[in-house]
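Novice: Using only what follows, build the 3D model:
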Amino acid sequence: MKLELYQIDAFTEEIFHGNPACVVPLKNWLPDEILLKIARENAVAETAFFIDNGNTIHLRWFTPEIEMDLCGHATLATAHCLASILNYQSSRMVFQTRSGELTVEVKDGMYYMDFPSRMPEKSALPDIISQSLNIQPKEVFQSRDYVLVYESEEDIKNIKIERSVFDLINLDPGGVVVTAAGTDSDFVSRYFTPQSSILEDPVTGSAHCSLIPLWSSRLGKDKLFARQLSERGGELYCENKKERVIVAGKARTYSEGYFRIE
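Specialist: Model (predicted):
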């Protein structure tokens, strides 16, 4: 069987930046174990598989380890693949996913993703997470992910993870996001996933489902600009809409090709 494969850098205007995702169009669903093996072979943070049903698009996301409930950068990459490579005829895309119906609007090279809001609640920091961090947060929240708020952007840049301790944490399918107010953005973040082949996710759209309502309430504004401070870096244009959030960004195609499975 010969399948198309596209690799796209999301939340960036340049290749080798943002978060790389692989996108695989399908006609019919393959067994989950095959989808997982393909994701492992691709060896990026997420591989998106989709079937275009006409009015809606069935979309699933796989890391090299598990199927995810929500993934921002691979959704953006899929929308970019459809719009810029596969000549999708509408500027509005409707995806059916494990997180319900998600829409993406395409305008002037920007992809506006309509995601569920996940306002985090005050929480205690588990000792195992605390022991894995070289700098301790000033506040702790939790939704799907633990959200650790720090004093400054410099703290976020300087955070180091003791992986031998961090990998003892079981947050399937969540992770730990560290965040602070930005110097040339409204807020910054980094995202870490325990027991994952990729410890630090370059740009994490789904984490902004919690970061947007949190920072919107703190800064008193609904439209925000965010940066993720990974080595590759990424830029996110955000809007708080109470029950929903808009997470927007750009993308660039890195590669187009095929692969075969027996």
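Novice: C-alpha only now, for contacts and for neighbours.
Specialist: Will do.
Novice: any idea how far residue 22 lies from residue 31?
Specialist: Residue 22 is 18 Å from residue 31, where distance means CA to CA, to the nearest Å.
Novice: Also residue 37?
Specialist: Look at residue 37 and residue 31: by CA to CA, they are 10 Å apart.
Novice: hmm, back to that, more neighbours: which of residue 22 and residue 31?
Specialist: Higher neighbour count among residue 22 and residue 31: residue 22, with 28 against 8, using other CA atoms under 10 Å.
Novice: and for comparison, fold this next one:
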Amino acid sequence: MRIRIVDAFSARPFTGNPAGVVLLDSGAFPDTAWLQQVATEVNLSETAFAHPLPEGGDADWALRWLTPAAEVNMCGHATLATAHVLHTTGTATGTVRFRTRSGVLTTTADTGGAITMDFPTAPLTPVEVPPVVAEALGCEIRSAHDTGPDVGDLLVELPDEKAVRALSPDLKALAGHGGRGVIATARADDPAGGHDFVSRCFFPAVGIDEDPVTGSAHTALAPFWSARLGRAALVGLQGAARTGYVRTELRGDRTLLTGSAVTVIDGELLVTG
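Specialist: Predicted structure coming up:
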């Protein structure tokens, strides 16, 4: 069984967000315990598992995402990585529909290799800043929003880009907050710098101290910044040690996320489920 590691939201190896991708030959998933063992062994923020579905249905592939500690409802970068593998191996062309915990998600590849994902827009609800989050981040927080059950994060707005880059949160405290984690964001300091907003994502509760580039978070970041900047199409820059760009566009109740990917490891999984 082949297993690949793909750097998502970047066209350059060793940047963006790495994800494991396992394409299964059978028409069903192995036992969940085995999937979790593989994801824990791979030890990346997410490993994606996909198997083909019968023709004529509402989706082409079934897709699940697991962190080293738990299964999650949505993962953008591992979806992008899976679509990239399907296209680069000739397994799929054009549009691919994935059946997931969050419904049917659609990806479309262009001739240049970029992949656009069609995800549901996260519902944003203003909330008070939880004291544990304020203490864990240790900086001024301008606003906080709940991002709904699919994303499951708390989105917090910081004063500026420098504040986001300087974050060194108390991860143990954040892990006890509840939900998947925290998205910290701010408007870009330089509007001419190639991006409109910045973000960093911390998910210690699911075994990820910091996720380099998080597609699902941008289903919340896109409507948040679109409302403030007055544009439907935006570019987000995420990360610290590793960074990547996500192009976002709001279309009704959907968010289009576009990025590139590159396969860096292609190997064999010797233990089957």
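Novice: Fetch the TM-score of the aligned pair.
Specialist: Superposed pair, TM-score by TM-score structural alignment, normalised by the length of structure 1: 0.95. Supporting alignment: 257 aligned residues with a CA RMSD of 1.2 Å.
Novice: I figured residue 208 of structure 2 hits residue 214, correct?
Specialist: No - Residue 208 of structure 2 sits out of contact with residue 214 when judged by CA atoms under 8 Å, with a separation of 11.5 Å.
Novice: residue ranges for the helices of the stretch 1-150 of structure 2, please.
Specialist: All helices of the stretch 1-150 of structure 2, identified by DSSP state H, counting those that start in this stretch, fall at 32-42, 76-88, 131-137, 148-151.
Novice: Can you say which of those is packed in most?
Specialist: helix 76-88 (a mean of 25; mean count of other CA atoms under 10 Å).
Novice: Stretch 68-80 of structure 1: how far from the chain's middle?
Specialist: Distance of stretch 68-80 of structure 1 from its chain centroid, counting by CA atoms, centre = their mean, to the nearest Å, is 7 Å.
Novice: What residues in structure 2 pair up with it?
Specialist: Counting by TM-score structural alignment, stretch 68-80 of structure 1 pairs with residues 72-84 of structure 2.
Novice: Can you name the residues in contact with the matching stretch?
Specialist: Residues outside stretch 72-84 of structure 2 that contact it (CA atoms under 8 Å, 6 or more residues apart in numbering) are 6-9, 17-21, 46-48, 50, 64-66, 96, 100-102, 107, 115, 117, 150-151, 213-216, 259-262.
Novice: in the stretch 151-273 of structure 2, which spans are helices?
Specialist: Here the stretch 151-273 of structure 2 has its helices, by DSSP H, counting those that start in this stretch, at 161-165, 171-175, 218-229.
Novice: Residue 200 of structure 2 contacts residue 183, correct?
Specialist: Yes - applying CA under 8 Å as the test, residue 200 of structure 2 and residue 183 come out as touching, 5.9 Å apart.
Novice: What are the neighbouring residues in contact with residue 5 of structure 2?
Specialist: Taking CA under 8 Å, 6+ apart as the test, what residue 5 of structure 2 contacts is 18, 19, 20, 21, 263, 264, 265, 266.
Novice: Could you write me a ChimeraX select line covering just the buried ones among those?
Specialist: In ChimeraX syntax, the buried subset of the contacts of residue 5 of structure 2 is picked out as below (16 or more other CA atoms under 10 Å):
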select :18,19,20,21,263
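Novice: preserved in structure 1, out of the contacts of residue 5 of structure 2?
Specialist: Using both residues aligned by TM-score structural alignment, their matches' CA atoms under 8 Å, structure 1 keeps these contacts from the contacts of residue 5 of structure 2: 18, 19, 20, 21, 263, 264, 265, 266.
Novice: Figure out which of the helices of the stretch 1-150 of structure 2 is closest to residue 125 of structure 2.
Specialist: When those are compared for distance to residue 125 of structure 2 using CA to CA, the nearest one is helix 148-151, at 7.8 Å.
Novice: and residue 156 of structure 2, how many neighbours does it have?
Specialist: For residue 156 of structure 2, using other CA under 10 Å, the count is 23.
Novice: Map it onto structure 1.
Specialist: Checking TM-score structural alignment: residue 156 of structure 2 goes with residue 148.
Novice: Surely that match and residue 137 touch.
Specialist: Yes - counting by CA under 8 Å, residue 137 is a contact partner of residue 148 of structure 1 at 5.7 Å.
Novice: for the helices of the stretch 151-273 of structure 2, which one sits closest to residue 190 of structure 2?
Specialist: Set against residue 190 of structure 2 and scored by CA to CA, the helices of the stretch 151-273 of structure 2 come closest in helix 161-165, at 9.2 Å.
Novice: who touches that closest one?
Specialist: Outside helix 161-165 of structure 2, the residues that touch it by CA under 8 Å, 6+ apart are 139, 158, 184-189, 197-200, 240.
Novice: 10 Å instead?
Specialist: Here helix 161-165 of structure 2 makes contact (CA atoms under 10 Å, 6 or more residues apart in numbering) with 137, 139-141, 157-158, 184-190, 197-200, 238-240.
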